[in-house]
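Asker: quick one, fold the following:
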Amino acid sequence: MENYSVILGVDVSKLTLDISSAERNLHLEISNDNKGFNSFIKWCKLNGIYTKTVFVVME
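Answerer: Here you go, the predicted structure:
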């Protein structure tokens, strides 16, 4: 199994995405579009989350 720096859970809806990390006690709600995705990348950088080593679980 790979070594992941963090696991993110994503609740997907038509208009928004709720992203959370239980182990880091983090939460973010973004729009489900390019603007929201750019916000997600900035949020990851702010919180020391490296997107190359993240495991994402979507529901």
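Asker: please make it C-alpha for all contacts and neighbour counts, starting now.
Answerer: Will do.
Asker: tell me which other helices or strands the helix or strand harbouring Ile7 touches.
Answerer: Assigned by DSSP states H and E, Ile7 belongs to strand 6-12. Under the contact criterion of 3 or more C-alpha pairs under 8 Å, 6 or more residues apart in numbering; DSSP states H and E, strand 6-12 touches strand 16-21, strand 54-58.
Asker: also this sequence, please, to line up against the first:
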Amino acid sequence: MRVIIAAILILFAGPAFAADSCEAQIPSSLKVALAKAFPKFRPPLASDNLEEDIEFI
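Answerer: This is a model prediction of the structure:
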């Protein structure tokens, strides 16, 4: 049940995180798999890094 709830939250929270360049590159199917495998963690965000370490192409 927790996995289903996490998957639903990830799918509906997607637009809220869409501004992040890292999050936008992760397919939704991978997000669901990550949430299932690592329920206490979240996918990486660009804000996790220092600004000088981020290269935008």
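Asker: fetch the TM-score of the aligned pair.
Answerer: The TM-score (TM-score structural alignment, normalised by the length of structure 2) is 0.28; 27 aligned residues with a C-alpha RMSD of 3.0 Å.
Asker: quick check: buried residues in the strand holding Ile7 of structure 1?
Answerer: Within strand 6-12 of structure 1, the residues scored as buried using 16 or more other C-alpha atoms under 10 Å are 6-10.
Asker: output the helices and strands packed on strand 6-12 of structure 1 in a markdown table; the columns should cover mean neighbour count and distance to Trp43 of structure 1.
Answerer: What follows is those, written out as a markdown table (neighbours: other C-alpha atoms under 10 Å; distance: least, C-alpha to C-alpha, whole Å):
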| stretch | mean neighbour count | distance to Trp43 of structure 1 |
| --- | --- | --- |
| strand 16-21 | 17 | 10 |
| strand 54-58 | 14 | 13 |
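Asker: can you tell me which of those strands is nearest to Asn38 of structure 1?
Answerer: Asn38 of structure 1 sits nearest to strand 16-21 of all these, at 12.6 Å, using C-alpha to C-alpha.
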